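>>> Quick one, what's the 3D model for this:
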Amino acid sequence: MVEIERKFLVKNEDFKAEFYQKNRITQGFLNTDPLRTVRIRIKDETAFLTVKGKNNEAGLSRFEWEKEIDKTEAEALLKLCEPGMIDKARFLVKSASHIFEVDEFYGENEGLIVAEVELASETENFEKPKWLGQEVTGDPKYYNSQLSKNPYKSW
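Okay, the predicted model is just below:
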């Protein structure tokens, strides 16, 4: 239940020539407290309730619990969320032995593209694709919970 990941900006759209899966995601937050965020997510026709804890000092790992829920229930819960929804497409891209989740944001966060890679340990090495840019791991302004309150277009 501990998630270890690193997050990067994406320099260009070259990843679109490499992806093997794409999903549309809508999500809102019932709670955006940095100590515990509670998220409702609809990914195509599947829905999830997710609770995330506070990041460690390096910003690389944190507690994460996720449960699939009924899509109709998720749609009702989205109406209770704090203001600011996240709308994005997620592209899955395989790079060597890792899978990068590349999120292209829409709406108030249009123009922002970030990539995350989950790791087995905080010191695990991985191959960086050419389209990967500056690392933003641990920078709160790139957390979806913060993008819902302070969108990219307002920076």
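
>>> Please count neighbours and contacts with C-alpha atoms only from this point.
Fine.

>>> residue ranges for the helices of this structure, please.
Secondary structure of the chain by DSSP state H: the helices cover 71-78, 144-147.

>>> any chance of the ones you listed in a markdown table, with mean neighbour count and distance to S61 too?
What follows is these, written out as a markdown table (neighbours: other C-alpha atoms under 10 Å; distance: least, C-alpha to C-alpha, whole Å):
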| stretch | mean neighbour count | distance to S61 |
| --- | --- | --- |
| helix 71-78 | 16 | 26 |
| helix 144-147 | 20 | 16 |
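
>>> Can you lay out those helices as a markdown table showing distance to N109?
As requested, the helices of the chain are arranged in a markdown table below (distance: least, C-alpha to C-alpha, whole Å):
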| stretch | distance to N109 |
| --- | --- |
| helix 71-78 | 18 |
| helix 144-147 | 7 |
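
>>> Select, out of these, the one closest to V102.
Smallest distance to V102 across the helices of the chain (C-alpha to C-alpha): 13.1 Å, for helix 144-147.

>>> just checking, what packs against that closest one?
In terms of contacts (3 or more C-alpha pairs under 8 Å, 6 or more residues apart in numbering; DSSP states H and E), helix 144-147 is packed against strand 21-33.

>>> try 10 Å this time
With contacts defined as 3 or more C-alpha pairs under 10 Å, 6 or more residues apart in numbering; DSSP states H and E, the packing partners of helix 144-147 are strand 21-33, strand 36-43, strand 86-95.

>>> Now do stretch 98-110: distance to the chain's middle.
Here stretch 98-110 is found 7 Å from its chain centre; the criterion is C-alpha atoms, centre = their mean, to the nearest Å.

>>> Here is the second sequence; please produce its structure so I can put it next to the first one:
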Amino acid sequence: MAQEIERKFLVKDDSYRKMADSSSRIRQGYICSIRGRTVRVRIRDAKGYLTIKGPSNASGTSRYEWEHELPLDEAEELMRLCEPGMIDKTRYLVKVGNHTFEVDEFYGDNEGLVVAEVELKSEDEAFERPDFLGEEVTGQVKYYNSFLMKVPYNRWKNDPEIG
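Here you go, the predicted structure:
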């Protein structure tokens, strides 16, 4: 089984843009988005992907992930099967020390939300923290893309009860 281990943070300024090695536009939808099991369709630039994710561990840092690249036309067809709601974002890749941070800047109903993730080899692996990192939100369900698709940021950003 492929295991994804990552930590997620809010981003406190836009300095990541100047530090980014590259960026790409991402649109994604969910064929299934029940808690603990998601099936995602993603179009990243001109490529498609189908991803299945399992439940997170207790700390929210680790979960099963399987991904397969698809032809763009197949990904576009699968997008029509997705649940209502769509994630639209730009992803910036920012190398800091031995790690690459993926910084997602959201659009549409999630406008104003910017999060950074770093993938790790183990849950306790040390990493250099760039200055743009803010509060850690690892394991907070309201920051999962599958939650943002159903309850967008603009509906809860001023409501601490959500999530």
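
>>> if we can go back for a sec, make TSV out of the helices and strands packed on helix 144-147 of the first structure and add mean neighbour count and distance to V102 of the first structure.
Below are these laid out as TSV (neighbours: other C-alpha under 10 Å; distance: least, C-alpha to C-alpha, whole Å):
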stretch	mean neighbour count	distance to V102 of the first structure
strand 21-33	18	9
strand 36-43	21	14
strand 86-95	20	5
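
>>> ok, back up a step: what's the closest of the helices of the first structure to A96 of the first structure?
Of the helices of the first structure, nearest to A96 of the first structure by C-alpha to C-alpha is helix 144-147, at 26.6 Å.

>>> compared with the second structure, how much does the closest one deviate?
Once fitted to the second structure, helix 144-147 of the first structure is off its aligned match by 0.3 Å on average (mean C-alpha distance after the TM-score superposition for the first structure).

>>> mind checking how far that helix is from the chain centre?
On C-alpha atoms, centre = their mean, the centre of helix 144-147 of the first structure falls 9 Å from that of its chain.

>>> Next: stretch 109-125 of the second structure.
7 Å.

>>> What of stretch 125-134 of the second structure?
Worked out by C-alpha atoms, centre = their mean, stretch 125-134 of the second structure lies 17 Å from the chain centre.

>>> Flag every buried residue along it.
Using 16 or more other C-alpha atoms under 10 Å as the test for burial, stretch 125-134 of the second structure gives P130, L133, G134.

>>> Out of these, which comes closest to L72 of the second structure?
Among those, and counting by C-alpha to C-alpha, the member closest to L72 of the second structure is L133, at 33.2 Å.

>>> show me what contacts the closest one?
Under the criterion of C-alpha atoms under 10 Å, 6 or more residues apart in numbering, the neighbours of L133 of the second structure are K8, F9, L10, V11, K12, D13, S15, Y16, V103, V115, A116, E117.

>>> With V96 of the second structure instead?
V96 of the second structure neighbours (C-alpha under 10 Å, 6+ apart): M19, A20, V118, F127, E128, R129, P130.

>>> and with 6 Å instead?
Contact analysis of V96 of the second structure by C-alpha atoms under 6 Å, 6 or more residues apart in numbering lists nothing.

>>> any idea how far F132 of the second structure is from it?
Going from V96 of the second structure to F132 of the second structure by C-alpha to C-alpha, to the nearest Å gives 11 Å.

>>> Just give the closest residue to the residue nearest to the spatial centre of the second structure, not the sequence neighbours.
The second structure has N145 as the residue nearest its centroid, 5.6 Å off, counting by C-alpha atoms, centre = their mean. Spatial nearest neighbour of N145 of the second structure, excluding adjacent residues (C-alpha to C-alpha, 6 or more residues apart in numbering): I87 at 7.1 Å.

>>> how near is N12 of the first structure to E108 of the first structure?
For N12 of the first structure relative to E108 of the first structure (C-alpha to C-alpha), the value is 19 Å.

>>> Who has more neighbours out of the two?
Between N12 of the first structure and E108, E108 has the larger neighbour count (other C-alpha atoms under 10 Å), namely 18 against 12.

>>> ok, back up a step: now the two most distant members of the contacts of L133 of the second structure.
Top of the distance list for the contacts of L133 of the second structure (C-alpha to C-alpha): K8 and S15, 17.2 Å.
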